[in-house]
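>>> Predicted model follows, preceded by the sequence.
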Amino acid sequence: MSNHGRIFLVDDDELIISMLARSLQKEGYETHMLNSAVQAVEKICSWQPHALLLDVDLGDGPSGLDLLEMLQKEEIDFPVVMLTADDSAESAVRAMRHGAADYLNKPFNIEEVKIVLKKLLANSRLKNEVRYLKESSTAVLGRTFIGASPAIQTVLKNTRKMAEAGVSSVLITGKSGSGKEVLARNFHHWRFGSQNDYDSIPYIAINCTALPETLIEGELFGHVKGAFTDAKTDKKGVFELADGGTLLLDEIGDMRLELQGKLLRALEERTVRRIGGKVDQPVDVTIIACTNRDLKKAVEDGAFREDLYYRLNSFAIHIPPLNEREEDVVVLARHFLNVFAGKYSKKPVKSISNEAETLLKNYPWPGNVRELRNVIERCVVMENMETLSVNCLPLDLGGKEQRVREKRKNFQIILPENGVSLIDVERELMRLALERTRNNMTQSAKLLKVSYDTFRYQAKKYDLL
């Protein structure tokens, strides 16, 4: 199966385009040819090419420039290369004014055609990915998975093995905030990072629960113009946008059953069909599926397809929650301290106090790494510190609340059901202080944290002397 792209060729010279088509097929391109302008726009759009080679002079009927103008009105999203026997600058300018991405003079060199197509397709993929990332709130930025615990080292080792082996689909499970998307980005880097054109290899992430059910299918597989009321133009789905790279399907456990069947078909046949389309588009995509759900239980409950589960579970990676890998907490905290110090232009925190380290390790982190990240970011923004101390940490981590609880353990008063007079409480406390210090008023005042004069005045008032 080709993964170089789909090229549509339009030229009334059958010999030229047949020769060109064969050369492109040898390079791994899929091609489709047309010898006239008859119904050309409809045929080109329905085939959904990645690029179009279009002759300027098509004999009788509309010219290539006429076709280009009609295609532009259809708001096509693929580049067009004009083929012309006229090597004048005027011809080139006319082609570019009409929206052509490039032009080639006849007779052309096959190697030149290949170079032009490779450049245009790479730019087109990058443009599509950038556009999608700008529109998508679930875009994942490049980050490195941090962890020193044996469990995480095993996860990273196994993930890298799968990536370097080139497995076509991976399932990553773990609780919310544990780092599934970050690990997916690492997988993509290990899978494609050694390639010279790595920067142009797409990485697309989509959250299966972030869009309404009515939109998710179109987002996955795309649609053709007129497929439904709001389909004003053709639109590529994320499978096509990620062709040749990686597609992350986050929260796949919440995908409805009907779409699960279409996803399974795409995984097995490596083709997708846009909504309303008539063409099966071949795609070469590495699928990474993530979920915080127990998919095996979901299968038992009838909420997830068994065949899709076993298809994904062939290469499964589980990320343990942060409270099961204590060694990673402080490592991650130090990492985030440096990251946010740089982001907010603050001096890096030099150390974390032993008390703060203990508290960070003992806290259960129900929000996992995401919660720790947010806590550290708040500390960097709100505090000016060289050492991260317990006082810097939020109350709900147990720092200040824990100390209050400890104080309460050392000083407990049982309030009678009928209530009590504060005067009686104060008098009794002073009596106990004098009793403990054998009537030493200086020591008694220290115990109750008041001045000597205040204690002596109150003691006389309550007739304790």
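Nice, thanks for sending it over.
>>> C-alpha from now on. contacts and neighbour counts both.
Fine.
>>> Confirm Ile376 sits in a helix?
Yes - counting by DSSP: H, G, I helix; E, B strand; the rest coil, one finds Ile376 located in a helix.
>>> Can you get me a residue count around it?
By other Cα atoms under 10 Å, the residues close to Ile376 number 24.
>>> State the distance from it to Arg305.
Per Cα to Cα, to the nearest Å, Ile376 is found 40 Å from Arg305.
>>> this is the comparison structure:
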Amino acid sequence: MQLLTLPSTPALATSIRATAQVFEDPVSRALLAHLRQIAPSDASVLIIGETGTGKELVARHVHQLSHRHKQPFVAVNCGAFAESLVEAELFGHEKGAFTGALAAKAGWFEEADGGTLFLDEIGDLPLAIQVKLLRVLQEQEVVRLGSRKSTPINVRVLAATNVNLEQAIEAGHFREDLYYRLNVVSLELHPLRERPGDILPLARHFLHTYRQRLQHGPTTLSPCAEEALTQHLWQGNIRELENVMHHSLLLCRNQTITVQDLRLSSSRVRRHEAPTPSHTQSQDGALDLLQRAFRKLFEEEPGALHETVEDTLLRAAYEFCHHNQVHTAKLLGLSRNVTRTRLIKLGALSVNTRRSDTTTSSPYLQQSL
């Protein structure tokens, strides 16, 4: 069971606002604008999104923007407690209501009175409890287990789920009437992989946070590390990104976090569709490849950048032309003598190799060259 009651404090409010302001992707900025519209009301809100997308952060932000911000914020994970104790934990119990009930205890609704109750993973609630929750939402009162006296409450309920509740309704696992009671306003949080503009701002935010927490010196992300972060799929969303930044800061040996420090899985890299061939797209593709190469070389061998790029280009062209010197020279716009000299210097061609090309040319060049 997870229960967190947070009375409003200036430091907490500032922290939540600062985290929310980190979002820079247009999708996230639109969501924040929507939050500012719905927060002042007392309407129930259903927050939908994958695990780790920041559903609780959104709930806290709604609370801080509402007129209830000086009252408690109570966060409950509905999937983290035993089914036999759900009713007592939610609605409270009297002394002797069941074995082990040695004293009367207020439930979460009473703890959140005047403020906001956040029910995370609402889809995990048992059907029997869903019926009682619906009545509490309708009547705005609770009856403790073992009591016949109702207690009025004034609570705004925010619920969150990572499952499709409409499918759960069809399967008979969730009540339709409760769904509509909770879903007065619906907020859908897109996964981090669909909000690429948030990745680096969040990474820098977590880096700053853990630097302060660990009393670590000034630390930045290398260009290659930034690229690796933006290309990662982030199946664990914001929670995974936070974990990676915390871990990489612990591993970092100097003031710059590298790709090696991130230790990202190579199987979770964003895949790009091949573009339709065109002159402009070919240039853009070449520029993209060169930018990646520049970042890598800047970290490893900044002084040898020009020479390394030229050598790599020559080797790639020679391989593409199936070791045909004439076609390699034409492809690069060089004379054959210059091409031959550079290939010998690279060790790709022997000094004693005959000048007449006997190897098969690239099938891509047979008509154009």
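It's in. Please read these numbers as outputs of a predicted model, since none were measured by experiment.
>>> So which residues of structure 2 form strands?
Residue ranges of the strands in structure 2, as given by DSSP state E, are 3-6, 45-48, 73-77, 116-120, 141-143, 150-152, 156-161, 185-188, 220-221, 256-257.
>>> So for Arg292 of structure 2, which of the ones you listed sits nearest?
Arg292 of structure 2 sits nearest to strand 220-221 of all those, at 15.2 Å, using Cα to Cα.
>>> How many residues are close by Thr209 of structure 2?
Residues near Thr209 of structure 2, counting by other Cα under 10 Å, number 15.
>>> Pull up the gap between the aligned partner of it in structure 1 and Arg143 of structure 1, please.
Matched to structure 1 by TM-score structural alignment, Thr209 of structure 2 sits across from Val339. To Arg143 of structure 1, Val339 of structure 1 is 11 Å away according to Cα to Cα.
>>> try Val116 of structure 1
Distance from Val116 of structure 1 to Arg143 of structure 1, by Cα to Cα: 33 Å.
>>> what about these two, which has more around it?
Using other Cα under 10 Å as the criterion, Val116 of structure 1 and Arg143 rank with Val116 on top: 16 against 12.
>>> so stretch 105-117 of structure 1 corresponds to what in structure 2?
Taking TM-score structural alignment, stretch 105-117 of structure 1 hits no residues over in structure 2.
>>> residues in contact with the spatially most central residue of structure 2?
Centroid check for structure 2 by Cα atoms, centre = their mean gives Asn237 as the closest residue, at 2.8 Å. Each residue near Asn237 of structure 2 by Cα atoms under 8 Å, 6 or more residues apart in numbering is listed here: 50-53, 191-193.
>>> before we move on, the earlier item: tell me the most buried of the strands of structure 2?
The highest mean neighbour count among the strands of structure 2, using mean count of other Cα atoms under 10 Å, belongs to strand 116-120: a mean of 27.
>>> okay, and it goes to which residues in structure 1?
Against structure 1, strand 116-120 of structure 2 falls on residues 246-250 (TM-score structural alignment).
>>> who's in contact with stretch 165-173 of structure 2?
In this structure, residues lying in contact with stretch 165-173 of structure 2 by Cα under 8 Å, 6+ apart are 123, 127, 174-176, 179.
>>> I'd like to know which of these are buried.
123, 174-175, 179 (16 or more other Cα atoms under 10 Å).
>>> Just these: which are in helices?
Those of those mapping onto helices are Tyr179, per DSSP state H.
>>> Throw the buried ones among the contacts of stretch 165-173 of structure 2 into CSV and include distance to Glu94 of structure 2, thanks.
Below are these laid out as CSV (distance: Cα to Cα, whole Å):
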residue, distance to Glu94 of structure 2
Gly123, 27
Phe174, 29
Arg175, 28
Tyr179, 29
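>>> For Lys26 of structure 1, grab the count of nearby residues.
Residues near Lys26 of structure 1, counting by other Cα under 10 Å: 9.
>>> just the one 5 residues further on next, same as before
In terms of burial, Thr31 of structure 1 registers 19 neighbours under the definition other Cα under 10 Å.
>>> That one and Thr286 of structure 1, how far apart?
In terms of Cα to Cα, Thr31 of structure 1 sits 24 Å off from Thr286 of structure 1.
>>> Am I right that Gln443 of structure 1 falls within a strand?
No - assessed with three-state DSSP, Gln443 of structure 1 is helix; it does not lie in a strand.
>>> how about the nearest residue to it, chain neighbours excluded?
In this structure, Gln443 of structure 1 finds its nearest non-sequential neighbour in Thr437, 6.3 Å apart by Cα to Cα, 6 or more residues apart in numbering.
>>> all helices of the stretch 101-250 of structure 2, in order?
All helices of the stretch 101-250 of structure 2, identified by DSSP state H, counting those that start in this stretch, fall at 108-111, 127-139, 165-170, 176-182, 199-214, 223-231, 237-251.
>>> Distance from the chain centre to the first one, please.
So the one you mean is helix 108-111 of structure 2. Using Cα atoms, centre = their mean, to the nearest Å, the mean C-alpha position of helix 108-111 of structure 2 is found 31 Å from that of the whole chain.
>>> tell me the average deviation of that helix from structure 1 after fitting.
Its matched residues in structure 1 lie on average 0.4 Å from helix 108-111 of structure 2 after superposition (mean Cα distance after the TM-score superposition for structure 1).
>>> What lies in contact with that helix?
Contacts of helix 108-111 of structure 2 (Cα under 8 Å, 6+ apart): 5, 72, 74, 89-92, 117, 142, 153, 155.
>>> If we use 10 Å, what do you get?
Helix 108-111 of structure 2 has contacts (Cα atoms under 10 Å, 6 or more residues apart in numbering) with 3-5, 72-76, 88-92, 115-119, 136, 140-142, 144, 151-157.
>>> Over to the fifth one?
The set of residues external to helix 199-214 of structure 2 that reach it, using Cα under 10 Å, 6+ apart, is 18-25, 192-193, 215-221, 226-227, 229-232, 234, 237-238, 241-250, 257.
>>> I appreciate the help and will end here.
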